[in-house]
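Chemist: pasting the sequence and the predicted model now:
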Amino acid sequence: MVAVIVIVVLVALGAAIGIWWSKRDRAGAGSSAIAAPVDPLAEGPGGPLDGLGIGAVVSHQGHDYVVRGQIRFDEDGYVWTEYHLDTGTDGEAGRAWLSVDVSDGTDVAFWRPADDAGELEPSGPVTYAGRTYKKVESGAARFTASGTTGVPDAGKAWYVDYQAEGGRRLGFERWSSEGSWEVSVGETVPVHLLEIYPAGRTSAGA
C-alpha cells in the first residue's frame, strides 16, 4: 500500500513539474529578448548628445554654435570625435570645437586656439597664461574628416594632452609627423549643460 502511495505522489509531482516547464517555455517564446544596456550619455539615440553632427546647433553658456565639420579619430580601436563649430566670428578667434570621447565614459571638452602660444612645445610640464600643465597622454591616430574642418579628408594625426589643476586643459595636435604643433586650450563641459538641436531644428520644440 505504501509503495502505491509513493508511486502516485511521484507521478503527481512529475506532472506538476511538466506543466510548470511547459508554461515557462510558452512564456519565454512569447516575450522579446532583453535589450542590451544602453549608455545614456553616448552620442546615439536617447542620450543628451543625440543629434550631434554636421548642421546641428550646440548651445553652450548662452551661445549657439553650428557644427560645421567633424573629425573622427581611431587609435587602435580607441575612438573619439571633434566637432568643429561656427562661432560667427572670422579668423583664428572664430575657431572652436567640442571633443567627445565615450570610450571610457563620456568626456566632453570645449576648445579654442591657445592665443600667444608662440613656439610652445609639448615637452615636460608646460606653462601657458600663468598656469602649469602636466602631461596626461599622447599618441597618434588615424582620422577621417567631413564638412569644414581645415584638415585633409583622411590621414594620421599626432596629439599630446595636458591638464592643470581645476580641470583646465591644453592640447597639442599636428597633422604630419614633421608638421608644427597646433596648441589649443580647453575645459571640461558637463554633458547636462549642453543643448543639442539636430540639423533642421532651432529649438527644443521645433
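Modeler: Thanks, I have the structure now.
Chemist: CA only for contacts and neighbour counts going forward, please
Modeler: Fine.
Chemist: residue ranges of the helices in this structure, please?
Modeler: Secondary structure of the chain (DSSP state H): helices at 2-30.
Chemist: got another, please set it beside the one above:
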Amino acid sequence: MSTTAIVILLGLILVALVVLIVVLLRRRPSSPSRTPDSPAAPKDPFAPGDQVAGDPRTLKAGDMVEYLGVRYFVRGSVRLREGGFTWSEHLLDADTIEGTKVWISVEEDPDLEVVWWTEYDIGDMTPSERTLTVEGVEYRRDEHGTADYTSEGTTGVGVQGRVEYVDYEGPRGKYLSFEQYGGGPWEAGLGERVPSGSMTIYPGGGS
C-alpha cells in the first residue's frame, strides 16, 4: 500500500473517531444543573414565635392559654384603639384568690409585649400622682390617654365606648394600670411582663 493511501486511511479513521466521540457525548445524559443554596431569610429574633407558642395577637374568646402550668380559657376580649395605635385585653376564666380577675394584654410598641394582669383593690387611690407605691413597689407614670373600645364575649364592659387609662411602670417588668370606662369608677390592675417561652396558646374551635 502506498504512503498516500495510508495517510488517507489514517485520516478517515481519525474523522470516524471524532464523529463517534461527538455522538457519544450528545447521547450522554446531562447532569442536573446545580443551583446555589438560597440564603436563609432574615428572621426577627424577637418575633412572637420565639416568645410564646402561638401568636397572642390572634387571641379571642374560646382560645385556651397555658401559663406557669395552669390552663385558662379566654372568656372575652376588649379591642382598643387610640389614633393609629391598637391593643387588646383578654379576660381569662380562672380567677385568683377571692375572685380577683385575671387579664392578658397584648400590644406592639413596636415590639410585641404580653403582660399578665391581676385586679387590684385601690381603695381611695387615684392616678393623680406622678409616682405611686403599691405593696412596696414604686411605679412611675408612663402614659395617659383615652381610647375607643369594642368588646367580644364576656368582659364586664359595654359592647363599645370610650375608656380613659393611666399606665405606670415599675422595676423589672412590673406595671400598674388604671382604667375608667364611660366615666365610671377607676379600676386598677397589677401587671408583670410574660417571660419568653412561658406561655402556650391553643386556638379554640372555629379559628
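Modeler: Here it is on my side, so go on. Keep in mind that this is a model prediction, so the values were computed, not measured.
Chemist: got a TM-score for the pair?
Modeler: Overlay of the two chains. TM-score (TM-score structural alignment, normalised by the length of the first structure): 0.70; 160 aligned residues with a C-alpha RMSD of 2.6 Å.
Chemist: for the spatially most central residue of the second structure, which non-adjacent residue is closest in space?
Modeler: By C-alpha atoms, centre = their mean, the second structure has its centre lying nearest to Pro48, at 2.9 Å. Leaving aside its chain neighbours, Pro48 of the second structure sits nearest to Asp55 (6.0 Å; criterion: C-alpha to C-alpha, 6 or more residues apart in numbering).
Chemist: what number of residues are in the vicinity of whichever residue in the second structure pairs up with Phe73 of the first structure?
Modeler: Using TM-score structural alignment as the criterion, the counterpart of Phe73 of the first structure in the second structure is Leu80. Leu80 of the second structure has 21 neighbouring residues, counting by other C-alpha atoms under 10 Å.
Chemist: I figured Leu80 of the second structure hits Ser88, correct?
Modeler: Yes: Leu80 of the second structure is within contact range of Ser88, at 6.0 Å (criterion: C-alpha atoms under 8 Å).
Chemist: quick one: contacts for Ser184 of the first structure?
Modeler: Neighbouring residues of Ser184 of the first structure by C-alpha atoms under 8 Å, 6 or more residues apart in numbering: Trp111, Arg112, Pro113, Ala114, Leu170, Gly171, Phe172.
Chemist: what distance do you get for it to Gly139 of the first structure?
Modeler: 16 Å (C-alpha to C-alpha, to the nearest Å).
Chemist: do the same with Ser103 of the first structure
Modeler: With the distance defined as C-alpha to C-alpha, Ser103 of the first structure ends up 16 Å from Gly139 of the first structure.
Chemist: and for Ser105 of the second structure, the neighbour number?
Modeler: The criterion is other C-alpha under 10 Å. On that basis, Ser105 of the second structure has 22 neighbouring residues.
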